[in-house]
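Participant: have a look at this prediction, sequence included:
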Amino acid sequence: MSKENPQNNDFIKSKKCANWQYICELTLFVLTLIQLFNPSKFLLVIASIILIVEYILSYCAGHFFDTGHRIREMGLIDNSFGEKRIPTYNSENYYNNGTVTVKEIKLLANIHENALFTSRIVGEMIPLRFLLLVFIILLTIVKIFISGLDNYASILLSFIVSSSFLDRVIRLYSLRKSSQEVYDKANEICNIYGKTSPELSALLLPKIVEILLIYENAVFDTKIVLSEKIFHKLNSSLSKEWLNIKNNYSIYSEQKEVEK
């Protein structure tokens, strides 16, 4: 997959907002630890301001993600069906499916490739986030044992921060599960095509639309911006793996029009 695409600018903005949101959450957690040993109303005021900033950053991250997601969807449809709604963008450089000429099959190939990349990259993103979540939860439990349940404001802030980290990990697991499901279903479609007659191939179109909806809804609902570092690390190997997958399925090489 190409690293340059029109949705990248909005996804970068979304990622920056999410990173600052992440910093705010860590700062809040540090403040709750300080509050444990040095109770102060001033710290609670600062924490309240940070909470407001964190909410604004969350909104901005979602806004930029939705904009980038819409552009990415347009690029997917343009590439699959030979459209040009983004006039300055050559989507052929983003996907590795230029040899597939049948429109419906090219859509399947693009979804198939997206699901492969997403499931693998998210899988690499999960361990660090999960370990951080466990660390935050353990510190919260220790904090409660030390301070008891008397400092309600500090405990509430700790739970807010912990729930934010938990939500992020849950969304990562959800996206990995959904993208893996789409990848598996795409493999099934390719396998069915190789065993059916051309007359039965028309039945594949609803299945292609189904996995398109599953994938796009999962990406939109979780609003996870994939790690650029992990993408750069895996891009070459995943691209080679995708080419091998594509070469092993007749649906991508026979170029038969799906009957309507």
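Facilitator: Sure, I can see it.

Participant: for the rest of this, base every contact and every neighbour count on C-alpha atoms.
Facilitator: Noted.

Participant: so the residue most central in space within the chain, which of the three states?
Facilitator: Nearest to the mean C-alpha position of the chain, by C-alpha atoms, centre = their mean, lies Ile224 at 3.6 Å. Put simply, Ile224 is coil when judged by DSSP: H, G, I helix; E, B strand; the rest coil.

Participant: touching, it and Arg171? I think so.
Facilitator: Yes: counting by C-alpha atoms under 8 Å, Ile224 touches Arg171, with 7.5 Å between them.

Participant: tally of neighbours for Ile155?
Facilitator: 22 (other C-alpha atoms under 10 Å).

Participant: does it lie in a helix or a strand, and which?
Facilitator: helix 152-195 (DSSP states H and E).

Participant: how about Pro87?
Facilitator: Applying DSSP H and E, one finds Pro87 in no helix or strand.

Participant: against Asn79, how distant is it?
Facilitator: 12 Å (C-alpha to C-alpha, to the nearest Å).

Participant: do Leu133 as well
Facilitator: 39 Å.

Participant: and what of Leu116?
Facilitator: 18 Å.

Participant: same thing with Thr101?
Facilitator: 10 Å.

Participant: before we move on, what about Ala61?
Facilitator: Counting by C-alpha to C-alpha - Ala61 and Asn79 are separated by 27 Å.

Participant: give me the more crowded residue out of those two.
Facilitator: Ala61 (26 against 23).

Participant: so what's the more buried one up against?
Facilitator: 13-18 (C-alpha atoms under 8 Å, 6 or more residues apart in numbering).

Participant: show only the entries of the residues you listed found in helices.
Facilitator: Within the contacts of Ala61, residues falling in helices by DSSP state H are 13-18.

Participant: what strand or helix carries Val209?
Facilitator: Val209 belongs to helix 204-222, assigned by DSSP H and E.

Participant: same deal with Ile111?
Facilitator: Using DSSP H and E, Ile111 falls in helix 103-147.

Participant: okay, angle between that helix and helix 204-222 too, please.
Facilitator: Relative orientation of helix 103-147 versus helix 204-222 (axes from the mean of the first three to the mean of the last three C-alpha atoms, to 10 degrees): 30 degrees.

Participant: try this one side by side with the last:
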Amino acid sequence: YILDLYTETFLYPATARKRRKGFIDNSLGSKFLEKATQNYYSNDEINVGPYKMLVNCCENCYFTFNIAKAMLPIIVLKNIFFSIVALAIAYFGINNNLIAIPVLQILLSSLFITELVHHINFVVKLNQLFEKFLDAFVNIKDNSLFLQQAVLLYVEYETVLAYNKAPLSDKVYNKLNQKLTKEWEEIKERYEISQ
């Protein structure tokens, strides 16, 4: 509990602030961070501006979505395992106790199932947002509100991240990084990104 409280109150917000500043620096050419973001985005050939902002955010969304999706089976299995263990312990430990069993059911649903529901919601929202990014690239030439759309999609992405209840797995990221980088380059080619 103390570790969760510390990470959610201090560590994650500090990391997120740095990530956002690095995103703005790389996309718009500002200098909010003392050092430039290096080797984070694969879009160095794109000039700074709203278009690069849209491309960088789309890349972030693509990676985040795929990592979260790959984590889903692990979270499902973890929830099933801990729910069964907790129910078994509770049943044999508080058998025939009319007050303890409903309290236990409430606690179980809030501890285990809530995490699963939040993660599924996170994956679904990222998928929907990624589709909006792709639509933006398809309709880019006809869009007179491009800057506004880039900012809106960035804000939507940050909002989805803010409501994520658990960090993404570095292990899953490291496992998928090469594959996702290759797929991202194929997406850039298909949608004529960086031209």
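Facilitator: That came through, no problem. Please read these numbers as outputs of a predicted model, since none were measured by experiment.

Participant: and the TM-score between them?
Facilitator: For this chain pair, the superposition-based TM-score is 0.87 by TM-score structural alignment, normalised by the length of the second structure; 193 aligned residues with a C-alpha RMSD of 2.3 Å.

Participant: so what does the residue nearest to the centre of the first structure match up with in the second structure?
Facilitator: Here Ile224 of the first structure is matched to Ala166 in the second structure, going by TM-score structural alignment.

Participant: residue contacts, that match?
Facilitator: Ala166 of the second structure is in contact with His119, counting by C-alpha under 8 Å, 6+ apart.

Participant: that one and Glu8 of the second structure, how far apart?
Facilitator: 9 Å.

Participant: likewise Lys165 of the second structure?
Facilitator: 9 Å.

Participant: helix, strand or coil for the residue sitting furthest away from the middle of the second structure?
Facilitator: Within the second structure, the residue lying farthest from the chain centre (C-alpha atoms, centre = their mean) is Asn96, at 42.9 Å. At Asn96 of the second structure the chain is in coil, as set by three-state DSSP.

Participant: number of nearby residues for Ser42 of the second structure?
Facilitator: Neighbour tally, Ser42 of the second structure, other C-alpha under 10 Å: 14.

Participant: how about it, secondary structure?
Facilitator: coil.

Participant: now which residue in the first structure aligns to it?
Facilitator: Checking TM-score structural alignment: Ser42 of the second structure goes with Asn96.

Participant: excluding chain neighbours, what is closest to the equivalent of Ile75 of the second structure over in the first structure?
Facilitator: Using TM-score structural alignment as the criterion, the counterpart of Ile75 of the second structure in the first structure is Arg129. Leaving aside its sequence neighbours, Arg129 of the first structure sits nearest to Val169 (C-alpha to C-alpha, 6 or more residues apart in numbering; 6.4 Å).

Participant: and what of Ser164 of the first structure?
Facilitator: Closest to Ser164 of the first structure by C-alpha to C-alpha, 6+ apart is Glu25, at 7.8 Å.

Participant: contacts only, for the aligned partner of Phe63 of the second structure in the first structure.
Facilitator: In the first structure, Phe63 of the second structure lines up with Phe117, judged by TM-score structural alignment. Phe117 of the first structure makes contact with Leu238 under the criterion C-alpha under 8 Å, 6+ apart.

Participant: which of the ones in helices among the contacts of Ala61 of the first structure are buried, as a PyMOL select command?
Facilitator: Per 16 or more other C-alpha atoms under 10 Å, the buried members of those correspond to this PyMOL selection:
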select buried, resi 13+14+15+17+18
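
Participant: neighbours around the closest residue to Tyr163 of the second structure other than its chain neighbours, how many?
Facilitator: Closest residue to Tyr163 of the second structure apart from its sequence neighbours, by C-alpha to C-alpha, 6+ apart: Phe122 at 7.9 Å. By other C-alpha under 10 Å, the residues close to Phe122 of the second structure number 21.

Participant: quick one, what contacts the counterpart of Phe122 of the second structure in the first structure?
Facilitator: When the first structure is aligned by TM-score structural alignment, Phe122 of the second structure is paired with Leu175. By C-alpha under 8 Å, 6+ apart, the contact list for Leu175 of the first structure reads 119, 122, 218-219, 222, 224.

Participant: please repeat the previous calculation with a cut-off of 10 Å.
Facilitator: With contact taken as C-alpha atoms under 10 Å, 6 or more residues apart in numbering, Leu175 of the first structure is in contact with 115, 118-119, 122-123, 169, 181, 215, 217-224.

Participant: which of those residues tops the neighbour count?
Facilitator: That'd be Ala115 among these, by other C-alpha under 10 Å, with 25 neighbours.

Participant: check the contact between that residue and Gly123; I expect there is one.
Facilitator: No: Ala115 of the first structure lies out of contact with Gly123 (C-alpha atoms under 10 Å); the separation is 11.9 Å.

Participant: quick check: neighbours shared by these two?
Facilitator: Common neighbours of Ala115 of the first structure and Gly123 (C-alpha under 10 Å, 6+ apart) are 175-176, 180.

Participant: same list, those residues, but as JSON lines with distance to Ser239 of the first structure please.
Facilitator: Output for these, formatted as JSON lines (distance: C-alpha to C-alpha, whole Å):
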{"residue": "Leu175", "distance to Ser239 of the first structure": "20"}
{"residue": "Arg176", "distance to Ser239 of the first structure": "18"}
{"residue": "Gln180", "distance to Ser239 of the first structure": "17"}
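
Participant: contacts for stretch 36-52 of the first structure?
Facilitator: With C-alpha under 10 Å, 6+ apart, stretch 36-52 of the first structure has contacts from 21, 23-25, 27-35, 53-58, 143-144, 146-147, 151, 153-155, 157, 160-161.

Participant: these, buried ones only, as a ChimeraX selection?
Facilitator: The following ChimeraX line selects those of the contacts of stretch 36-52 of the first structure that are buried, judged by 16+ other C-alpha under 10 Å:
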select :21,24,25,28,29,31,32,33,35,54,57,58,143,144,154,155,157,160,161
